[in-house]
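[1] Predicted structure and sequence below. I'll ask about it afterward.
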Amino acid sequence: MNDVKDVKPVRLALADVLSLGTVGLRTRRMRAVLSALGIAVGIATMVAVTAIPESNERALMDELAALGPNLLQVNAADNPEQDFGLPAESIEMVRRIGPVTSVTAVANTHAVVRRSDLTDPRDGSGLSVLAARPDLLGTLEAGLHSGHFLDRAGGEFPTVVLGSVAASRLGIPSVPSHAPPPQIMIDKSWFAVVGVLATTPLSPEIDRSVLVGWEAARAELGFDGRPTVLYLRAREAAIESVRAVLPATVHPAEPSRVRVTLPSDALFAKRATEQTFSVLFVGLAAVALLVGGIGVANTMVISVLERRSEIGLRRALGANRGQIRIQFLTESVVLSALGGTAGTALGIAGSAAYATYHDLPVVIPALAVAGSLGGAVVVGVIAGVYPSIRAARLAPTVALASA
């Protein structure tokens, strides 16, 4: 026995370690598949809850880039029901701010719009009649669904452009190109509908409005020329500086009654809510991964108990405790890595399918993929520590006797 103890064990090559470490997986395939499945579910969930929000964020950023995150709205009201109007010269005052690239305005005329003169005069359909300047469309970067907008010449005549919601409520989804334009009644005057706007995501109040030319509102509706809301665009790098000076610029006498908002903030708030749910889902995925790791550890403990004769024989033939530990630790890591690889592939496929179905850009974060694979290996190492130590502590005589 002393001669056996003095024999220096042969160092195992990497190929030998992998061969020995996968013996249990090759001989007990169904058990290995079921154990790896727990890891795969956790990893697939982690990839999906990381990639899907990334696709949503990319779509949101593309939308903001198209709409422009540099749009500011100056609301001349303490609340939407009590607008007091801004000074008529406020538009030109804002235009003088250096970083401002464009500015326009609308004003509430407090008029009532009806589909025809047969409609109850008290029924305004919940729509606002706004006096609008000709450059409104360009500043909002809005589009037309049909017809044309209020140009400087047409703005003096009794013509209107409908927001998308207003058009639906009034039963005028589009303006015919080769027929007389439909007409609506505002107060006691008839106006021809010359255009219908596409949806304006950053300015939903425009969707619910009937837009009248600035000068036509003066002539037909008794509009006093004072704007209610200003829309302006400024250089993105200076947006916060412009936002800070707007109240005093717009209404020097009562700057506290001026509210300045960044419409894209609402979209960012929505994104923050989505991120909160993403954190929750990541936590659930981590729990699933933990359960999978416990399953792997349980499988390895059972494997040690079933393979005591193999362990005793190897120890008797000269394998030391370190080689036994590395054999079972390798088996645990390989099992988890296989589950992690399958889970990563499943998560990528599921995320791509979701993004494609919802017409979102497919974004698979490389860090998430690498982290998932690395996490699977870490789980394998942790799950294999106790079983490998237990296997290494088995004495050869005890292991062979219990076989």
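    Nice, I can see it.

[2] C-alpha only now, for contacts and for neighbours.
    OK.

[3] which residues of the stretch 101-250 of the chain fall in helices?
    136-140, 164-169, 204-207, 214-221, 239-250 (DSSP state H, counting those that start in this stretch).

[4] would a markdown table of those helices with mean neighbour count be doable?
    Conversion of the helices of the stretch 101-250 of the chain to a markdown table gives the following (neighbours: other Cα atoms under 10 Å):
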| stretch | mean neighbour count |
| --- | --- |
| helix 136-140 | 17 |
| helix 164-169 | 21 |
| helix 204-207 | 19 |
| helix 214-221 | 20 |
| helix 239-250 | 17 |
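
[5] Would you format the ones you listed as JSON lines with distance to residue 128 included?
    Below are those laid out as JSON lines (distance: least, Cα to Cα, whole Å):
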{"stretch": "helix 136-140", "distance to residue 128": "16"}
{"stretch": "helix 164-169", "distance to residue 128": "9"}
{"stretch": "helix 204-207", "distance to residue 128": "9"}
{"stretch": "helix 214-221", "distance to residue 128": "13"}
{"stretch": "helix 239-250", "distance to residue 128": "23"}
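
[6] Out of those, flag the one nearest residue 116.
    Nearest to residue 116 among these is helix 164-169 (12.9 Å), distances taken as Cα to Cα.

[7] what does that closest one contact?
    Applying Cα atoms under 8 Å, 6 or more residues apart in numbering, the contact partners of helix 164-169 are 125, 127, 173, 174, 196, 197, 198, 199, 207, 208, 209, 210.

[8] Name the member of the residues you listed that has the highest neighbour count.
    When neighbours are taken as other Cα atoms under 10 Å, the top entry among the contacts of helix 164-169 is residue 196 (29 neighbours).

[9] So that residue sits against residue 142, correct?
    No. Using Cα atoms under 8 Å, residue 196 is not in contact with residue 142, being 11.1 Å away.

[10] Any buried residues in stretch 9-22, and which?
    By 16 or more other Cα atoms under 10 Å, the buried positions in stretch 9-22 come out as 17, 18, 20, 21, 22.

[11] Show the end-to-end separation of it, please.
    Start and end residues of stretch 9-22 are separated by 21 Å (Cα to Cα, to the nearest Å).

[12] which other residues reach that stretch?
    For stretch 9-22, contacts defined as Cα under 8 Å, 6+ apart pick out 318, 319, 320, 323, 326, 327, 328, 329, 330, 331, 334.

[13] Longest helix in this protein, please.
    helix 264-306 (DSSP state H).

[14] So which elements touch that one?
    Secondary-structure packing of helix 264-306 (3 or more Cα pairs under 8 Å, 6 or more residues apart in numbering; DSSP states H and E): helix 29-67, helix 321-357, helix 366-393.

[15] just how off-centre is the helix or strand that that helix is followed by within its chain?
    Per DSSP states H and E, the first helix or strand lying C-terminal to helix 264-306 is helix 308-316. In terms of Cα atoms, centre = their mean, to the nearest Å, the centre of helix 308-316 is set 55 Å apart from its chain centre.

[16] now helix 308-316 against helix 366-393, angle please.
    Here helix 308-316 runs at an angle of 80 degrees relative to helix 366-393 (axes from the mean of the first three to the mean of the last three Cα atoms, to 10 degrees).

[17] next, the one to line up against it:
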Amino acid sequence: MTTPAAPPRTTTRRPRRRIDGPVRPVRLAPRDLLSLGLLGLRTRRLRAALSALGISIGVATMVVVTGIPASSQRALMDEISALGSDMLRVQPFQGEGAQARLPEESVDMVRRIGPVTGVSAVANTHAEVQRSDLVGGEDFSGAGLSVLAARRDLLDVVGGKVLSGRYFDAADERFPTAVLGHKAAHRLGIGEIPATGPAPEVRIGRAWFTVIGVLHSVPLSSDLDNAVLTGWPAARRLLRFEGNPTVLYVKAREEHLEDVRRVLPATVFPEQPGQVQVSRPSDALAAKRATRNTFSSLFLGLAGIALLVGGVGVANTMVISVLERRRDIGLRRALGATRGHIRVQFLTESVALSLLGALAGILLGVLAAVGYAAHQHWPVVIPPLPLAGGCLSAVLIGMAAGVYPSLRAARLPPTEALASA
């Protein structure tokens, strides 16, 4: 019996898959792009630190050359403001036959003017002051001293300070209490106000007033140095004071000071505005404005120079950084990386390197500016514009400096990129 022959074996081939259209390249996730861009910073830390150093120096220079002059400007502006560059003095016209008196409600009327930031008043009571008790065997007289009714907010407006004791509060101004100007206290033989025990007294008119405070010299209003101040309600009750202010002290925003000066006469005395005198803005205001304009021009010039120096440093370091890594570019191209991958990798690295350098430069610049301002006893001022401008300019310049070399390297064939390394 014969065995039937086995059927011939047939080999089945799988049909080849046809690819219709171009092959889509693999897209990297943002996390992978960030990790790939930071790879050069992690593996070449010294080179990255040296590259970021140029960026840091440029940004730090910009912060320092703007922060230190800004602190100096603020200190100078504070000194000029202390000279009364924002204050006006209002009083009735002083002349032959002048009988104008400011109305009682003039303080409230001036306070309604928009740019006004503060207003206070004093009034001459025309009372006489004396101290007849013997102090050290000497009789102290108050001849030549003026007795002024003062409001509680007077020191805030004129920039006065208490040397000893205290100023009027809501209770003190209703009782027979007095605060002496710096020279008036010396004339009356009154120095430091005791914290405990009986306080010195002065006789004003027919009443005795307890002295509760002595003022420092007031540079903005020297007439207060020779004055004996009493509370406004107490003066009306005890000194037969009618309540009409003699002098108004007005503080306003400096940019609107001239406008406030023009409307003050009609506001204070609508019936006869010509009978009201308003002081002119002090020369300190003109000096302050000229100084501000000069410093603004200086800031722009220094910031522009520092930004230019920083930009050159960023471009130089980023171009060298990209050119030194052409071999890495060729190797990645040989392993299948596309030109887009190369461009995005180096763009990410450029932005990261520039941002890290900018942040380090801001920190160094702020520390240097704060330290110098503290050493000079200036107020610390760090303009926010150089901080934001330093980061933005460093990133933009880093991108511009890193994109072009990476584009050029991405166009090279892998073999040529490896051979040129």
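    Right, received. Where do you want to start? It should be emphasised that the depicted structure is a prediction, and the values quoted were computed from it without experimental measurement.

[18] Need the TM-score from the superposition.
    Aligned and superposed, the two chains score 0.58 in TM-score terms (TM-score structural alignment, normalised by the length of structure 1); 342 aligned residues with a Cα RMSD of 5.9 Å.

[19] would you list every one of the strands in the stretch 101-250 of structure 2?
    Assigned by DSSP state E, counting those that start in this stretch, the stretch 101-250 of structure 2 shows strands spanning 116-124, 129-130, 146-150, 162-165, 177-180, 201-204, 207-215, 227-231, 247-252.

[20] got the contact list for the third one?
    Taking contacts as Cα under 8 Å, 6+ apart, the residues outside strand 146-150 of structure 2 that touch it are 121-129, 204, 226-232, 235.

[21] Can you check which of the helices and strands packed on helix 264-306 of structure 1 gets nearest to residue 152 of structure 1?
    The nearest among those, by Cα to Cα, is helix 29-67 at 24.5 Å.

[22] Could you list the buried residues of that closest one?
    In helix 29-67 of structure 1, counting by 16+ other Cα under 10 Å, buried: 32, 34-61, 64, 67.

[23] just the buried members of the contacts of strand 146-150 of structure 2?
    Among the contacts of strand 146-150 of structure 2, those scoring as buried are 121-125, 127-129, 204, 226-232, 235 (criterion: 16+ other Cα under 10 Å).

[24] which residues does the aligned residue in structure 1 for residue 350 of structure 2 contact?
    Matched to structure 1 by TM-score structural alignment, residue 350 of structure 2 sits across from residue 332. Listed by Cα under 8 Å, 6+ apart, the contact set of residue 332 of structure 1 reads 296, 297, 300, 380, 381, 383, 384.

[25] go again using 7 Å as the cut-off
    Counting by Cα atoms under 7 Å, 6 or more residues apart in numbering, residue 332 of structure 1 makes contact with 296, 300, 380, 381, 383, 384.

[26] how close does it get to residue 286 of structure 1?
    Distance, residue 332 of structure 1 to residue 286 of structure 1, using Cα to Cα: 19 Å.

[27] Over to residue 295 of structure 1?
    14 Å.

[28] ok, back up a step: of the buried residues of stretch 9-22 of structure 1, which belong to helices?
    17, 18, 20, 21.

[29] which one of these is nearest residue 311 of structure 1?
    Once Cα to Cα is applied, the member of these that ends up nearest residue 311 of structure 1 is residue 20, at 11.4 Å.

[30] State the distance from the aligned residue in structure 1 for residue 37 of structure 2 to residue 351 of structure 1.
    Per TM-score structural alignment, the equivalent position to residue 37 of structure 2 in structure 1 is residue 21. Residue 21 of structure 1 sits 33 Å away from residue 351 of structure 1, going by Cα to Cα.

[31] Also residue 373 of structure 1?
    Distance from residue 373 of structure 1 to residue 351 of structure 1, by Cα to Cα: 17 Å.

[32] between those two, which one's more packed in?
    Shown here are residue 373 of structure 1 and residue 351; by other Cα under 10 Å, residue 351 has more neighbours (26 against 23).

[33] Skipping its backbone neighbours, what lies nearest the more buried one in space?
    With sequence-adjacent residues excluded and distances taken as Cα to Cα, 6 or more residues apart in numbering, residue 351 of structure 1 is closest to residue 48, at 5.4 Å.

[34] need the contact list for the one you found.
    Contacts of residue 48 of structure 1 by Cα under 7 Å, 6+ apart are 347, 348, 350, 351.

[35] and if you look at residue 66 of structure 2?
    299, 303.

[36] what about 10 Å?
    60, 295-296, 298-303, 306, 365, 369, 381-383, 385-387 (Cα atoms under 10 Å, 6 or more residues apart in numbering).

[37] Same check on residue 323 of structure 2?
    Applying Cα under 10 Å, 6+ apart, the residues near residue 323 of structure 2 are 329, 402, 405, 406, 408, 409, 421.

[38] Now check the first one against structure 1: what is it aligned to?
    Under the alignment by TM-score structural alignment, residue 329 of structure 2 pairs with residue 311 in structure 1.

[39] do the same with the third one
    Residue 405 of structure 2 maps onto residue 387 of structure 1 when the alignment is built from TM-score structural alignment.

[40] separation between that match and residue 381 of structure 1?
    Separation of residue 387 of structure 1 from residue 381 of structure 1 (Cα to Cα) stands at 11 Å.

[41] One more: residue 43 of structure 1?
    In terms of Cα to Cα, residue 43 of structure 1 sits 16 Å off from residue 381 of structure 1.

[42] Am I right that residue 393 of structure 1 is in contact with residue 323?
    No. Using Cα atoms under 10 Å, residue 393 of structure 1 is not in contact with residue 323, being 11.6 Å away.

[43] Comparing these two, which shows the higher neighbour count?
    Applying other Cα under 10 Å to residue 393 of structure 1 and residue 323 shows that residue 323 carries more neighbours, namely 21 against 14.

[44] Now do the contacts for the more buried one.
    By Cα under 10 Å, 6+ apart, the neighbours of residue 323 of structure 1 are 9, 10, 11, 12, 17, 20, 314, 315, 329, 388, 392.

[45] ok, now residue 42 of structure 2?
    Shown in contact with residue 42 of structure 2 (Cα under 10 Å, 6+ apart): 35, 48.

[46] average distance between the helix or strand hosting it and structure 1?
    Remark: residue 42 of structure 2 resides in helix 39-43, with elements defined by DSSP H and E. Averaged over the aligned pairs, helix 39-43 of structure 2 sits 3.4 Å from structure 1 after superposition, using mean Cα distance after the TM-score superposition for structure 1.

[47] List the buried residues in that helix.
    40, 41.

[48] Same question for stretch 362-372 of structure 1.
    Residues 362, 363, 364, 365, 368, 369, 372 are the ones in stretch 362-372 of structure 1 that count as buried (16+ other Cα under 10 Å).
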